[in-house]
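Trainee: Based on what follows, work out the 3D shape:
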Amino acid sequence: MGFFKCVFLILSFLLLDPVPSFADSSSLSSKGFSEVSANFLNFARKKEVFDWIVGVRRKIHENPELGYEEFETSKLIRAELNEMGIPYKHPIAVTGVVGFIGSGKPPFVGLRADMDALPMQEMVEWEHKSKVPGKMHACGHDGHVAMLLGAAKILQEHSELLQGTVLLVFQPAEEGGGGAKKMIDAGVLENVEAIFGLHVSHYLPIGEIASRAGPILAGSGVFEAVINGKGGHAAIPQHSIDPILAASNVIVSLQHLVSREADPLDSQMPLLSISEMTGNAALSVASLFGGPCLTIETIGDTLTTVSSVCQGKSQQTEVVTVAKFQGGGAFNVIPDSVTIGGTFRAFSKKSFTQLRQRIEEVIIGQATVQRCNATVDFLDKEKPIFPATVNDKGLHEYFREVAGDMLGIRNVKEMQPLMGSEDFSFYQEVIPGYFFFLGMMDETKGKLASIHSPFFKINEDALPYGAALHASLATRYLLELQQKTTLLSGKQHDEL
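Mentor: As a prediction, the model looks like this:
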C-alpha cells in the first residue's frame, strides 16, 4: 500500500469530525494573512502553551538518544500527538514519526524536526541535565522537536484554516546518519509541495531569524586514509620508510587544494577540513551541524565565522583544520602506518566531485613520492555525503513575508553561506525546501555556549517563536496556494 493511501485510511478512521468548511479562510485578505502569523505567536506565548512546550523539551533533554536509537523520544512524540488527536504513521526510518493535520487531502506541506542527540557528556549543571552518561542534546534537537509539537498544537487549534494537509516530520539521525534520506526512501515526500526546517542559533537575538536564498550550508563528506610505510628505530631512519613524514606532506598538499586550485573569487569554493584528533571519535569536528564535538581550537574558528555571518560581515571562505593524525606510540620507533581523517565541503556538485577526486589523487600521489602506499576510504555507507543546503528562491520571498509579518521585517536578517552541513538538504534535492536559523540569544542572561559544546543550553524563551513560525509557514502556504488555484480556476472559467 502506498504511503499516502495509508495516510488517507488513517485519517478516515481517526478524524471523527467532518471536514470543516473553508469558506471564510479562502477569502482571507493579505491583511488577514498577516493576522494569522500574529495570532499564532500570541497563542504560543500563552502561559499554559509555553509551559507545555518547555516541559516537552526538558523531558527530551533529560533522555538524549543517538541516531536511529530515538525510541523513547519517538514514544513521547506519539503520546503527545495522541493527546492532541493527531493521526500519524510510525515507524519510518526506524524511529521516525510523521503526523498529519488538516483535510488529509492535497496539497501537502511539510515541517521537519530532527530528534537525535550527540555522544558527549553534558557539563551544564541544572535540574534537567542529561540522565544518560555520555549522551547530550548539544545541538538543540530537543528544542526542534518541542517547537514542532508546539506547531502541531497551534495547527490543531486552528485547523479550520488549513486548506490541505500539514505533515509533521520527526526525523531520526541528522548527526551524520543521513536520516532525511531514509525518510525520503520511505515515501515521506510523496505529493508534498514544499518543506520547511529550522535550527536554533546562539548568536542571533530572540525575535530575530536569519536565512538566504540559494546555498546556505555546504555539502560535506568525510574521508579516512591509511598511509603505509615500514617501521623501524628512530636512530636509523634510512632503514625505514617513514609514514609520518609522508602524512605530513599529504596534509600540506591537501591544504593547497583550497588555496591553489580553487578560484579565490568564487564564493562557492570548496572547503577541506581534516578534523579528527587522536582520542576524538569525530571525523567532522569542524562542522557546525555534523559530528559529535568541536575541539577547543575549532570552536574559536567556527564561532568567529558564525558571528561574522550573523552580524552581516564577510565570511572566511577557505579553512583547513588539521585535527586527526594517528601514528606510533613510542618516542623512538617509526611506525608502520599513519591514519588521517577529515571532511571536505563545497556548495556545488561540480566542486564537490572535483574535490573528492583530488583528495584521493593527492593522498596516493604524495604517499608514493615518499616511497609509501596509501588507501583512501570516503566512508559513504557509514557517513553518507550531505548535499549542499540550497533554499528555493521563491520560498525565500514567501518566508520573508511570513516572518516579517510576525516579527517585523527588520528582524528578518539576510546571512552569508556557512560551511556547516545539514541533511535537510536531502529533502531539497527532491522538492522545494527552506531552512532558516532562529535566534535565542538574550544578553541579559549572559552569553550562550556554541552548539556541539558540552556547555550548550537552549534559551527556552525562543521556543514559542519557532513553534509559531512553523505553524504560520505551513498554514499560509496552503492558504495562498488555495487562493492562487482559485484565481487561476476563475480566470480559466472566464476565458471559456
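Trainee: C-alpha from now on. contacts and neighbour counts both.
Mentor: Will do.
Trainee: which SS class is the spatially most central residue of the chain?
Mentor: Centroid-nearest residue in the chain, with Cα atoms, centre = their mean: residue 422, separated by 3.8 Å. Following DSSP: H, G, I helix; E, B strand; the rest coil, we place residue 422 in the coil state.
Trainee: hang on, isn't it packed against residue 389?
Mentor: Yes. Contact criterion Cα atoms under 8 Å: residue 422 and residue 389 qualify, at 6.6 Å.
Trainee: what touches both of these two?
Mentor: Counting by Cα atoms under 8 Å, 6 or more residues apart in numbering, the common neighbours of residue 422 and residue 389 are 217, 219.
Trainee: May I see the buried residues of stretch 24-32?
Mentor: Applying a neighbour-count criterion of 16 or more other Cα atoms under 10 Å, the buried positions in stretch 24-32 are 25, 26, 28.
Trainee: which residues sit against that stretch?
Mentor: For stretch 24-32, the external contacting residues (Cα under 8 Å, 6+ apart) are 160, 161, 163, 479, 482, 483.
Trainee: Let's see this one next, to set against the first:
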Amino acid sequence: MSFSKWVSSVLLLLHLLNPCLMISSSSSSLTSNGFSQIPSKFLTLAKRDDFSDWMVGIRRKIHENPELGFEEVETSKLVRTELEKMGVSYKYPVAVTGVIGYVGTGQAPFVALRADMDALSMQEMVEWEHKSKVPGMMHACGHDAHTAMLLGAAKLLKEHEEELQGTVILVFQPAEEGGGGAKKIVEAKVLENVSAIFGLHVTNQLGLGQVSSREGPMLAGSGFFEAKISGKGGHAALPQHAIDPILATSNIIVSLQHLVSREADPLDSQVVTVAKFEGGGAFNVIPDSVTIGGTFRAFSTKSFKQLKKRIEQVITRQASVHMCNATVDFLTEQKPFFPPTVNDKGLYQFFKNVSGDLFGTENYFEMQPLMGSEDFSFYQEAMPGHFGFLGMQNEAHSPMASPHSPYFEVNEELLPYGASLHASMATRYLLDLQTSSPDKSYEKDEL
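Mentor: Model (predicted):
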C-alpha cells in the first residue's frame, strides 16, 4: 500500500473511532466529514450544469441510435470513447459487445457496477427531438439512461481516484432483454475476485430521488417457449375432412392457464402467458399448423422446473387429444433461462444505508416481489449482488408510461441521482471493507 493510501486509511479509522480526532483536509476530499457525507458530495458534483448536460447528451445519442442485444456496436463505441476521454482503462470486446472499465488502484478489493446497453424491438410513439432514428427499435426500458448514469459514475470516481481504497469495475453489459448478456459476462471471467456487484434500474413507479428494494427474492426466474401444433388443413366448410390445429391450440392455451390456477400453491407466485399466436390466413381455410409462444415465471428453482415440465406435457398431450402433433422449443440458445433475482442480505442493508444518506431515509421504499425478471441474477449466482430501483416520476407531470411501452420516456433529471448513487455505493463499499478488515492484505490480487 502506498504511503498516501496508508495515511488515508489511518485517518478514516481515527474518524470512525472518534470523529473529533479527524484532521481537517481540503474541501474536495470525500471523506473529510465522514462516510455519510460521500453521497451528498457526489450528488452536488453530478448536479453541476456541465456535468448533468454531458450525461443528458450521452443518453440522447444512445436513444437516437438504439441497438438490439449483442449488436450494440455504436453504443459500446460511444462508451469506449467517453472512457478514453476520462483516462479510464477498459477491456473490449467482452461478451461480444460488452465493455469492462476499471477505476482505482488496480488491486483488490474489487467492487462492480453494472449498466445494460441494449434496446427493444418496438416502434417509438413519442414525438420529440431525439426520437429513435431506427424504425422498429427504441430504448423502451431505460437502458440508455442506465449507460449514461454509469458513465457519470465513472467520471465522478475518476475525479476522486486517489481516494478509492481498491478498484471499481464498470460493467457495460449487452443483451439484457432476453439474451442473457450477464451470463456471458460471468462466463468471460472478467469479474473473478469481485466482492460485490450493484445494479440500478429506472422506474416510473417512484418519484424523482426515491429508491426501492428488498432483501431476498425480488424478481422472478423466467423462461420462454415456442410450440408448433400440426394438424391437417382443409376447407372451413368441411371440418370433418381436416384436423383443426386452431381448435387444438385454443384448448392448449386454456389448459396452460390451469397450471397456475389449479396446480400451483396460491402462495407460490407463478405466471404462464401465451403472447404469440400465428396460423392461418384466410377466413375459409383450416391451416395445416399453428405456432404459439410465451413466457413462464416462478420465484423458486423447484417451481420453475416443474412449470417447464408441465408446459411441455400440456402442449403435447392436449394436441394428441385433438389428433394433432406438437413440438415444444424452450429457445435456450437464444433466450437462456433467467434465475430469480435474489438480493444479498448484507448488501441490501448497505444499499438502504447509502441511499438513505443520499436521498433521505424517507425516500426509501420497501418493494413487494415482482414477476418481472432480470439477467442481473446471473451475477448474483456468481457473487454477492444487489439490484434496486431508482424513481424518476415528476409529480408535476402526468404519469409516465411503464417500461416496454412505445410511450416510455425517461425523466433526464434522474441522471445525476443515478450517477451519484452508483459512485457512492462503490466508494463506500471499498472504504467499509478497508476499515472493517484493516489487517487483510489485498496487494497480491491484481487485475
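Trainee: Would you pull the TM-score for this pair?
Mentor: The TM-score (TM-score structural alignment, normalised by the length of the second structure) is 0.91; 422 aligned residues with a Cα RMSD of 1.5 Å.
Trainee: all helices for the stretch 301-447 of the second structure, in order.
Mentor: All helices of the stretch 301-447 of the second structure, identified by DSSP state H, counting those that start in this stretch, fall at 301-321, 345-359, 377-382, 415-436.
Trainee: now swap in the first structure and tell me
Mentor: 3-14, 23-26, 30-45, 47-62, 71-84, 141-157, 179-185, 243-259, 296-310, 349-369, 393-407, 425-428, 463-495 (DSSP state H).
Trainee: CSV for the ones you listed, including distance to residue 102 of the first structure?
Mentor: Converted to CSV, those look like this (distance: least, Cα to Cα, whole Å):
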stretch, distance to residue 102 of the first structure
helix 3-14, 9
helix 23-26, 13
helix 30-45, 16
helix 47-62, 21
helix 71-84, 13
helix 141-157, 8
helix 179-185, 21
helix 243-259, 49
helix 296-310, 36
helix 349-369, 37
helix 393-407, 20
helix 425-428, 22
helix 463-495, 10
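Trainee: Determine which stretch of these is the most buried.
Mentor: helix 141-157 (a mean of 25; mean count of other Cα atoms under 10 Å).
Trainee: With the second structure overlaid, report how far that helix is off on average.
Mentor: Its aligned residues in the second structure lie a mean 0.6 Å from helix 141-157 of the first structure after superposition (mean Cα distance after the TM-score superposition for the first structure).
Trainee: what range in the second structure does that helix sit on?
Mentor: Here helix 141-157 of the first structure aligns to the second structure at residues 143-159, judged by TM-score structural alignment.
Trainee: From the chain's centroid, how far away is the matching stretch?
Mentor: Relative to its chain's centre, stretch 143-159 of the second structure lies at 15 Å (Cα atoms, centre = their mean, to the nearest Å).
Trainee: cool, and stretch 63-81 of the second structure?
Mentor: Stretch 63-81 of the second structure sits 16 Å away from the centroid of its parent chain (Cα atoms, centre = their mean).
Trainee: re the thing from before, would you turn the helices of the stretch 301-447 of the second structure into CSV with distance to residue 190 of the second structure?
Mentor: What follows is the helices of the stretch 301-447 of the second structure, written out as CSV (distance: least, Cα to Cα, whole Å):
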stretch, distance to residue 190 of the second structure
helix 301-321, 26
helix 345-359, 21
helix 377-382, 12
helix 415-436, 17
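Trainee: any idea how far the nearest residue to residue 140 of the second structure once chain neighbours are set aside is from residue 439 of the second structure?
Mentor: Leaving aside its sequence neighbours, residue 140 of the second structure sits nearest to residue 404 (Cα to Cα, 6 or more residues apart in numbering; 5.1 Å). According to Cα to Cα, to the nearest Å, residue 404 of the second structure and residue 439 of the second structure sit 48 Å apart.
Trainee: and if you look at residue 176 of the second structure?
Mentor: If you go by Cα to Cα, the gap between residue 176 of the second structure and residue 439 of the second structure works out to 39 Å.
Trainee: can you check residue 276 of the second structure too?
Mentor: For residue 276 of the second structure relative to residue 439 of the second structure (Cα to Cα), the value is 58 Å.
Trainee: what do you get for residue 265 of the second structure?
Mentor: On the measure of Cα to Cα, residue 265 of the second structure and residue 439 of the second structure end up 49 Å apart.
Trainee: For burial, what's the neighbour tally of the residue mapped onto residue 385 of the second structure from the first structure?
Mentor: Mapped onto the first structure by TM-score structural alignment, residue 385 of the second structure lines up with residue 433. Residues near residue 433 of the first structure, counting by other Cα atoms under 10 Å, number 27.
Trainee: ditto for residue 126 of the second structure
Mentor: For residue 126 of the second structure, the neighbour count with other Cα under 10 Å is 13.
Trainee: is it true that it touches residue 406?
Mentor: Yes. With contacts counted by Cα under 8 Å, residue 126 of the second structure reaches residue 406, the gap being 7.2 Å.
Trainee: Residue 337 of the first structure reaches residue 228, doesn't it?
Mentor: Yes. Contact criterion Cα under 8 Å: residue 337 of the first structure and residue 228 qualify, at 4.4 Å.
Trainee: Which residues are in contact with each of those two?
Mentor: Joint contacts of residue 337 of the first structure and residue 228 (Cα under 8 Å, 6+ apart) are residue 243.
Trainee: can you tell me how far whatever residue of the second structure lines up with residue 98 of the first structure sits from residue 162 of the second structure?
Mentor: Under the alignment (TM-score structural alignment), residue 98 of the first structure maps onto residue 100 of the second structure. Computed as Cα to Cα, the residue 100 of the second structure to residue 162 of the second structure distance reads 20 Å.
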